[in-house]
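In: Any chance you can model this:
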Amino acid sequence: MKNTKERSARRDVMKTLADARPDELDPVLLAGSRRQREDLARITAEAREGTAGPHPLAWLRPRLLPLGAVATVAASAIVVVSLVQQQSDGTASARADTRSPSASATAVNGRMELLGVAKAAGSPAAEGTYWQVTTQTVNVDVVGDKGRRYTLRSTAGGEWSVGVRPGTESLMLSGLDARTEPRTTADKKAWAAAGSPRQVEGPASADGRMRLGYTVGSGTPTVMHTNADDKIYALGPKNVSYQELRQLPTDADKLSAELERLYAQEGGAETSAGRTAWMLRHTADLITMPVEPATRAAAYRVLAELPGIGVQPSATDSLGRKGMAVTLPVDSATVLGGVEQRLVVNPSTGALLSEETVLTAPSAIAREAGLTAGTTVNYEATTRMGWSEQQITVPKNAKY
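Out: Presented below is the predicted three-dimensional model:
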């Protein structure tokens, strides 16, 4: 049975955030923006997760969902709801477990590797006032009409500073040094042949009937206040405080049970593919939150027991950093095709290096635009994560 009291408290927080939304975050003004595209990805993913399993684009949602963004997501749904249509064939499923004995041995070795990472992640660490994460994000999108498709590459930096002490605030900066431009030389030629437009559109559905807008050029950073009183993170379907984070289980079995409970509360699909994708995403969240080191270690142990995941002991992230990759293949009829979700971690420290979406089975739209299997179509690389006593500096040109 759902905890109606908890749900009610959550709705009160949502209403407070919605009432406090500044004009700059009005959904009408967000039409066609990158924020709206990210919201669309989240909304379509949520719709699919409740029925046929997770949409691969669920991996594109912010790893740590800021509380202040919830009202924006809900409001943006009003704008894009007329564009979103459920595709009957847009299901996701884990690949069948037809592993050979050698493959099974590889899986066991991979789990052992993850347990080694868990040990490194459990090293004690000091606490501070602000838990800060700095990221670099890249997205690849297909634009243009059939017969004239090409790709855009959008880059942006981000900083999230979460205040954990009484009286502190949490700030999220997104769109730092943001820029959208044709991805390759061939794409630049195709864009020039189209008249070098600043405003372009691309398909948002496999049949090309739904479309999204993009702006070529530089963007303006945005700052958001992401705390609501003492609630600083969204964990599954609920908002949590720093104290609640520090009280999460440090035992892998108990942490897995807690995540299962949250998964059920969020209405997760009763399939192994939906559960695995959800657990992978939320354990990745925990790895980058200011939880107890032992909880972070337990999150890696939970990862090690998830069905369907793979482990690459030697991997390189999109910034060229060496690490180990945890992978989950996802087959689905999306705009770009089937993808593989990847977490690249530093095995020596247990720190998350990057979250990536790699194209494995390009769709016709993706192939026409020149995308091939193995192309990383989205990544969010973590370049810094740790404690600080100083709040981040907000650029003068940032929009609230």
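
In: contacts, neighbours, all on C-alpha from now
Out: OK.

In: What are the boundaries of the strands in the stretch 1-150 of the chain?
Out: 130-143, 150-163 (DSSP state E, counting those that start in this stretch).

In: So which of these is nearest residue 273?
Out: Nearest to residue 273 among the strands of the stretch 1-150 of the chain is strand 130-143 (24.4 Å), distances taken as C-alpha to C-alpha.

In: same for that closest one, what does it pack against?
Out: strand 150-163, strand 199-203, strand 376-388 (3 or more C-alpha pairs under 8 Å, 6 or more residues apart in numbering; DSSP states H and E).

In: Helices along the stretch 151-300 of the chain, start to end?
Out: 185-193, 242-246, 252-265, 272-287, 293-304 (DSSP state H, counting those that start in this stretch).

In: So which elements touch whatever helix or strand comes next after the last one?
Out: Toward the C-terminus, helix 293-304 is succeeded by strand 310-316 as the next helix or strand (DSSP states H and E). Other elements packing on strand 310-316 under the criterion 3+ C-alpha pairs under 8 Å, 6+ apart are helix 101-121, strand 322-330.

In: Now do the contacts for residue 348.
Out: By C-alpha atoms under 8 Å, 6 or more residues apart in numbering, the contact list for residue 348 reads 117, 120.

In: 6 Å - rerun?
Out: The contact partners of residue 348, taken as C-alpha atoms under 6 Å, 6 or more residues apart in numbering, are residue 120.

In: tell me the SS of it?
Out: Here residue 348 is recorded as coil under DSSP: H, G, I helix; E, B strand; the rest coil.

In: how deep is residue 102 tucked in, by neighbour count?
Out: Residue 102 sits with 9 neighbouring residues when counted by other C-alpha atoms under 10 Å.

In: just the helices of the stretch 151-300 of the chain: most buried one?
Out: Across these, averaging neighbours per residue (mean count of other C-alpha atoms under 10 Å) puts helix 293-304 on top, at a mean of 25.

In: what about that helix, distance to the chain center?
Out: Counting by C-alpha atoms, centre = their mean, to the nearest Å, helix 293-304 is centred 19 Å from the centre of its parent chain.

In: do stretch 9-19 as well
Out: Its chain's C-alpha centre and that of stretch 9-19 lie 23 Å apart, by C-alpha atoms, centre = their mean.

In: I'd like the structure of this one too, to check against the first:
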Amino acid sequence: MTRSDTFSSDHLDFPGAETLMAAGRVEPPKAETVAAAQAVLRAAIERDTEAAAVTPSAARPRRRAGLARLFFRPRVVVTALAAAVAAGVVVYPALTSNDTAPAQPPQAASAKTFLNDMAQVAASAPATKAPYWKTTLTINHRADGQKPHTRSWYLDRKGKTTEVNPDGSTTVAFTIRGYSVGDRNLDWNQLDKLPTDPKALASLLPSANSAGGKVKSTFDNATALLGQSPARPELRAALYRVLADLPGVEVTGPAEDITGRRGTALEWTTDSTTVRLIINPKTGDLLEETETAPRTGALEARYTYLVNTPVDKIG
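Out: Purely as a prediction, here's the structure:
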């Protein structure tokens, strides 16, 4: 018996193993695929551990703790991960055993895990010393009766804004652009001074005058900063961790924005609005935010973030 025969029989005893072996050498999975697969494992561990904590010891079988219990059930976890890696995408399924029930809704756990993973992706982006920040945003407000319109502008580090006109020409705006953080408007330099500890940052985001309440205001503040501000990588990571700590956010699966860009969708529902985010899991960029009426599904607003990046010059 060869070494490969021993490896195959001892370690690849699960459905689909033959297909993987026959494929030979393949390119390593993409970074976002690995991160998502790790999220599946972490979510399964969290649910299994919490379920074990509330199950009477006499009623549950002896099982290895931590990661060992996952590898003890290879057909549940390994097969799912192999299929996900082979497909190049990973969704966040509920991984449960036959003798336990999840201690919390699977989507709630995977939303928290996904957003924390996006925090890691955002934090890994390089810092910039570029003199300008370019933002291009398509806005569709049904309430004001206007057709969807696209705005594009450049911001410099002193707060001066250069608007891009529909014909491609530019106009310097003499008002200083600020970014809403709670009850304050901050410029680029002030954003750089915001704390990156999630709890400290969250305490600054809610507006005391928000009609939607603290959670809604925190959610709105965080998504606006992610979609159209020059937030540095560490601040973007902290914003995702703030969102991860909010109740009620759920992963709804793969999705496309209005332009056809692909990402992962999350939803958050209040009594008056359902907010849907589409995030690019590879870059951590917020692609689109949509607000709809929760009962009718009627579109109330859509913000499509086409460009939000540092640039070296205008034009």
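
In: Tell me how the two chains score on TM-score.
Out: Once superposed, chain against chain, the TM-score is 0.59 (TM-score structural alignment, normalised by the length of structure 2); 212 aligned residues with a C-alpha RMSD of 2.9 Å.

In: Let me know which of the helices and strands packed on strand 130-143 of structure 1 is tucked in deepest.
Out: strand 150-163 (a mean of 24).

In: name the helices or strands packed onto it?
Out: Counting contacts by 3 or more C-alpha pairs under 6 Å, 6 or more residues apart in numbering; DSSP states H and E, strand 150-163 of structure 1 is packed against strand 130-143, strand 171-182.

In: Tell me which of those strands sits nearest to residue 287 of structure 1.
Out: strand 130-143 (11.6 Å).

In: Please list the outside residues in contact with the closest one.
Out: 149-163, 201-202, 377-388.

In: Could you work out which of the helices and strands packed on strand 310-316 of structure 1 reaches nearest to residue 185 of structure 1?
Out: Ranking these by proximity to residue 185 of structure 1 (C-alpha to C-alpha) places strand 322-330 first, at 28.4 Å.

In: Now do the next helix or strand along the chain from that closest one against strand 322-330, angle only.
Out: Scanning forward in sequence from strand 322-330 of structure 1 by DSSP H and E, the next helix or strand is strand 337-345. Per axes from the mean of the first three to the mean of the last three C-alpha atoms, to 10 degrees, the angle that strand 337-345 of structure 1 makes with strand 322-330 is 150 degrees.

In: Stretch 357-365 of structure 1: how far from the chain's middle?
Out: On the basis of C-alpha atoms, centre = their mean, stretch 357-365 of structure 1 is displaced by 18 Å from the centre of the chain it belongs to.

In: With stretch 203-210 of structure 2 instead?
Out: Centre-to-centre, stretch 203-210 of structure 2 and its host chain are 22 Å apart (C-alpha atoms, centre = their mean).

In: try stretch 192-210 of structure 2
Out: Between the centre of stretch 192-210 of structure 2 and the centre of its chain there are 19 Å (C-alpha atoms, centre = their mean).

In: So what would you say the end-to-end distance of it is?
Out: End-to-end distance of stretch 192-210 of structure 2 (C-alpha to C-alpha, to the nearest Å): 24 Å.

In: So which residues make contact with that stretch?
Out: Residues contacting stretch 192-210 of structure 2 (C-alpha under 6 Å, 6+ apart): 181, 182, 183, 214, 217, 218, 235, 238, 242.

In: Against residue 143 of structure 2, how distant is the third one?
Out: It refers to residue 183 of structure 2. According to C-alpha to C-alpha, residue 183 of structure 2 stands 25 Å off from residue 143 of structure 2.

In: Neighbour count: those two, which is higher?
Out: With neighbours defined as other C-alpha under 10 Å, residue 183 of structure 2 and residue 143 compare such that residue 183 has more, 13 against 9.

In: Aligned to that one, what sits in structure 1?
Out: Aligned by TM-score structural alignment, residue 183 of structure 2 pairs with residue 237 of structure 1.

In: what does residue 308 of structure 2 give?
Out: In structure 1, residue 308 of structure 2 lands on residue 385 (TM-score structural alignment).

In: and its match, how far is that from residue 100 of structure 1?
Out: On the measure of C-alpha to C-alpha, residue 385 of structure 1 and residue 100 of structure 1 end up 39 Å apart.

In: Kindly report the same for residue 223 of structure 1.
Out: 50 Å.

In: more crowded one of those two?
Out: Taking neighbours as other C-alpha under 10 Å, residue 223 of structure 1 and residue 100 compare with residue 223 leading, 20 against 9.

In: returning to that earlier point: turn the helices of the stretch 151-300 of structure 1 into TSV, including distance to residue 118 of structure 1.
Out: Shown next, in TSV, are the helices of the stretch 151-300 of structure 1 (distance: least, C-alpha to C-alpha, whole Å):
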stretch	distance to residue 118 of structure 1
helix 185-193	43
helix 242-246	17
helix 252-265	10
helix 272-287	10
helix 293-304	4
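
In: For residue 75 of structure 1, which of the ones you listed is the nearest?
Out: Nearest to residue 75 of structure 1, of the helices of the stretch 151-300 of structure 1 and by C-alpha to C-alpha, is helix 252-265 at 22.6 Å.

In: any idea of the angle the closest one forms with helix 293-304?
Out: Using the same axes, to 10 degrees: helix 252-265 of structure 1 against helix 293-304 is 70 degrees.

In: Give me the angle between helix 252-265 of structure 1 and helix 272-287.
Out: Going by the same axes, to 10 degrees, helix 252-265 of structure 1 makes 120 degrees with helix 272-287.

In: now the helices for the stretch 1-150 of structure 2?
Out: Under the criterion DSSP H, counting those that start in this stretch, the stretch 1-150 of structure 2 contains helices at 3-11, 17-22, 31-54, 67-71, 74-87, 106-123.

In: contacts for the last one?
Out: By that I understand helix 106-123 of structure 2. With C-alpha under 6 Å, 6+ apart as the test, helix 106-123 of structure 2 has contacts from 39, 92, 94, 233, 234, 237, 240, 241, 244, 250, 251, 284.

In: Serialize the helices and strands packed on strand 130-143 of structure 1 to JSON lines and add fields for distance to residue 244 of structure 1.
Out: Output for those, formatted as JSON lines (distance: least, C-alpha to C-alpha, whole Å):
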{"stretch": "strand 150-163", "distance to residue 244 of structure 1": "14"}
{"stretch": "strand 199-203", "distance to residue 244 of structure 1": "42"}
{"stretch": "strand 376-388", "distance to residue 244 of structure 1": "18"}
